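# Structure for this input, please:
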Amino acid sequence: MATPIGNLGDISRRALDVLRRADRIACEDTRVTRKLLSAEGIATPTTAYHDHSGPRERGRLIDAVAAGAAIAVVSDAGTPLVSDPGFKLVREAIEADLPVTALPGPSAPLVALLLSGLPSDRFFFGGFLPPKSAARRQALQGLAGLDASLIFFEGASRVAASLSDMAAVLGPREAAVARELTKLHEELRRGSLADLAAHYEAAGPPRGEIVIVVGPPAVQQAGEGFDLDAALTQALQHASLRDAAATVATASGLPRRRVYARALELAKEGEPAKDCGAEE
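Okay, here's the model as predicted:
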């Protein structure tokens, strides 16, 4: 039986029992896992299972389970199978009709959502966005209309750029940037996408693993109470005229042609815009 087990820093008695009874433990870093096992007096053999060793080890682990062995899969931090090769192992075990169960540990995306103060009744986990700005903005454009909070992983060196792209594409939304959640030095900063982008641009890349949570589009009644000029002015600072108009139209609920026409007027009045191409 293959059993994914969560964060080794906050492990349950049930998970410890599984680790004791397992025939082998597949882990991201055998050195990290060995510290826990030694502290708990567990002598179960370990196997490195990560992005580089996964293709080589999966077949061996599947064969072992098929032969009756119990294999436990653990992560160094967070819940296994989220943005790591563990899901491929589980998928192959299911395809081979082998039993799989899970003992999930702390989950950074869910903890970030809970601590953000943003709506948690509906959310979308987007994993890692593309590293290049153009592809990242295209991916965000596809998510702009979702009536849900958005959750992303991000590399520390790209936090400021990603937040800037989010502000340009998603508009003036509230957000939170979480660092090292479920670990010793966790930290969370809340604010608008634009304010957070400015903060990390000035402060430099944060250290550790990062989760970004973005609130859903503001609910508007056909633009009631919506400051169209202010929203367009902010959007035009980061996006082309066409993209800015599309983003603001989605956020406001106003007709796209009306928003685009006003964006053209603002551009003629001297507001920064990267293009003034015709509305498609």
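# alpha carbons only for contacts and neighbour counts from here, please
OK.
# Helices of the protein, residue ranges please.
For the chain, the helices defined by DSSP state H occupy 13-21, 30-39, 54-66, 86-95, 108-116, 133-143, 159-170, 193-203, 228-236, 241-252, 256-268.
# I'd like to know which of the ones you listed lies nearest to A77.
Closest approach to A77 among the helices of the chain (Cα to Cα): helix 108-116, 8.9 Å.
# now the helices of the chain as CSV including distance to Q221?
Below are these laid out as CSV (distance: least, Cα to Cα, whole Å):
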stretch, distance to Q221
helix 13-21, 50
helix 30-39, 53
helix 54-66, 51
helix 86-95, 42
helix 108-116, 25
helix 133-143, 21
helix 159-170, 18
helix 193-203, 23
helix 228-236, 13
helix 241-252, 8
helix 256-268, 15
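# For the ones you listed, please prepare CSV with the additional fields mean neighbour count and distance to I212.
Formatted as CSV, those follow (neighbours: other Cα atoms under 10 Å; distance: least, Cα to Cα, whole Å):
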stretch, mean neighbour count, distance to I212
helix 13-21, 16, 29
helix 30-39, 14, 26
helix 54-66, 17, 28
helix 86-95, 17, 22
helix 108-116, 20, 8
helix 133-143, 16, 13
helix 159-170, 25, 9
helix 193-203, 18, 10
helix 228-236, 20, 20
helix 241-252, 24, 19
helix 256-268, 17, 28
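# what about these, which gets the closest to T47?
Across the helices of the chain, closest to T47 is helix 30-39 (Cα to Cα), at 6.8 Å.
# now what about that closest one, what contacts it?
8, 27, 43-44, 46-48, 76 (Cα atoms under 8 Å, 6 or more residues apart in numbering).
# Please report how far the nearest residue to I94 once chain neighbours are set aside lies from L89.
Once flanking residues are discounted, I94 sits nearest to V100: 7.4 Å by Cα to Cα, 6 or more residues apart in numbering. Distance, V100 to L89, using Cα to Cα, to the nearest Å: 10 Å.
# one more, for comparison:
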Amino acid sequence: MTGNGRLVLAGAPIGQAGDVSPRLREVLGSADVVAAEDTRRLRRLATELGVEITGRVVSYYDANEAGRARELLEMLKEGRTVVVITDAGMPGVSDPGYRLTSLAVEEGVKVTALPGPSAVTTALAVSGLASDRFCFEGFPPRKQGERARRLASLAEEERTMVFFEAPHRLHDSLEAMAEAFGPDRRAAVCRELTKTYEEVRRGGLAELAEWAAPGVKGEITVVVAGYVAAAGELDVDDLVAEVDRRVAEGEQRKAAIVDVAKRAGLPKRELYDAVHRRSDTP
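Purely as a prediction, here's the structure:
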């Protein structure tokens, strides 16, 4: 272990200052160094929280991340506590933080985190889409060709997918997703999560692209349902077996049928009939 320094990755509120934890208040007030994506926003947050930052405040954003990470590493090796905080959410998740964390781990510096709000999991929770398995894909490429190739590679991704997107590129991205995943693939566009004008739009990708065409404002997170095989490709016997397994574990048969059919993209009546045919078979 190098020195006694400690790197703290601090989750920041994505909309409401009241969502911060007591530990974040404590650490902001006691840290030797606070590295902030936007120092002015940090000062405003501290004022709202009634916290006095006594340590050194430095900027740490995309443009200076590579160089500043080395400086912060030296401070950690000297035994200081360094807190990294971004404008919203968790450092390192489509925000500065990964480079410094990687360097600190290589040098044997202690790295910890203060869990906090995340647009990724918040959007997933309110989307209404399957949340038992998901992947985070960050921002789609800006260039049309690169974006099309990236999305095409995800066309058969079975997990629910979460993307970030800039409001002025949302319409184009939704159109590209409709092209790659199919116009009726279910999705949710989550705008301004936890803020005053929070809005969640759910529907097929083509429908959502049409809604976004006039323009959308705010912080955007897009959640897209994973791929399921067409009904004709499904092995209904496997789905019946899944229902039987869940019933054996204590789940109500009707609830199991509804959920398994929904996940498979199969009409629940078709699965209901298959389950009951199996039950009636001697």
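# that older thread, what does the residue nearest to I94 of the first structure correspond to in the second structure?
Residue correspondence to the second structure (TM-score structural alignment): V100 of the first structure is matched to V111.
# number of nearby residues for its match?
16 (other Cα atoms under 10 Å).
# How about the contacts made by it?
V111 of the second structure sits next to 6-9, 101, 104-105 when contact means Cα under 8 Å, 6+ apart.
# what do we get in the first structure for E78 of the second structure?
That one, E78 of the second structure, aligns with A67 by TM-score structural alignment.
# what's the neighbour count on that match?
Counted with other Cα under 10 Å, A67 of the first structure comes out at 10.
# again, but for the one 5 residues further on
For A72 of the first structure, the neighbour count with other Cα under 10 Å is 28.
# hang on, the earlier thing: can you check the contacts of helix 30-39 of the first structure and name whichever has the most neighbours?
C27 (24 neighbours).
# Quick one: map it onto the second structure.
Alignment note (TM-score structural alignment): C27 of the first structure maps to A36 of the second structure.
# And for P85 of the first structure?
Under the alignment (TM-score structural alignment), P85 of the first structure pairs with P96 of the second structure.
# How about L118 of the first structure?
L118 of the first structure maps onto L129 in the second structure, with residues paired by TM-score structural alignment.
# and that match, how far is that from A256 of the second structure?
Separation of L129 of the second structure from A256 of the second structure (Cα to Cα): 16 Å.
# Isn't V228 of the second structure up against E158?
Yes. With contacts defined as Cα atoms under 8 Å, V228 of the second structure counts as touching E158 at a distance of 6.5 Å.
# more neighbours, these two?
Shown here are V228 of the second structure and E158; by other Cα under 10 Å, V228 has more neighbours (18 against 15).
# list the contacts for the closest residue to that one other than its chain neighbours?
Distances taken as Cα to Cα, 6+ apart put A264 closest to V228 of the second structure, at 5.9 Å, once the chain neighbours are dropped. Shown in contact with A264 of the second structure (Cα under 8 Å, 6+ apart): 228-229, 231, 234.
# As JSON lines, the residues you listed with distance to S21 of the second structure would be great.
Converted to JSON lines, the contacts of A264 of the second structure look like this (distance: Cα to Cα, whole Å):
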{"residue": "V228", "distance to S21 of the second structure": "39"}
{"residue": "A229", "distance to S21 of the second structure": "43"}
{"residue": "A231", "distance to S21 of the second structure": "46"}
{"residue": "L234", "distance to S21 of the second structure": "46"}
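# From the residues you listed, list just the buried residues.
Among these, those classed as buried by neighbour count (16 or more other Cα atoms under 10 Å) are V228.
# and which of the contacts of A264 of the second structure is nearest R269 of the second structure?
The closest of these, once distances to R269 of the second structure are taken by Cα to Cα, is A231, at 12.8 Å.
# That closest one contacts G265, doesn't it?
Yes. At 6.7 Å, A231 of the second structure and G265 qualify as touching, with contact defined as Cα under 8 Å.
# who touches the spatially most central residue of the first structure in this structure?
By Cα atoms, centre = their mean, the first structure has its centre lying nearest to F152, at 2.0 Å. Counting by Cα under 8 Å, 6+ apart, F152 of the first structure touches 109, 125-129, 211-213.
# dump the residue contacts of Q234 of the first structure.
P172.
# ok, now A22 of the first structure?
Taking Cα under 8 Å, 6+ apart, we find A22 of the first structure in contact with 44, 69-72.
# Give the equivalent position in the first structure for E165 of the second structure.
Aligned partner of E165 of the second structure by TM-score structural alignment: E154.
# I figured its match hits G126, correct?
No. Using Cα under 8 Å, E154 of the first structure makes no contact with G126, being 10.3 Å away.
# Near whichever residue in the second structure pairs up with G208 of the first structure, how many other residues are there?
Under the alignment (TM-score structural alignment), G208 of the first structure pairs with G218 of the second structure. G218 of the second structure has 16 neighbouring residues, counting by other Cα under 10 Å.
# G218 of the second structure contacts L193, correct?
No. Using Cα under 8 Å, G218 of the second structure is not in contact with L193, being 9.2 Å away.
# which position in the second structure aligns with A197 of the first structure?
Superposed on the second structure with TM-score structural alignment, A197 of the first structure falls opposite A209.
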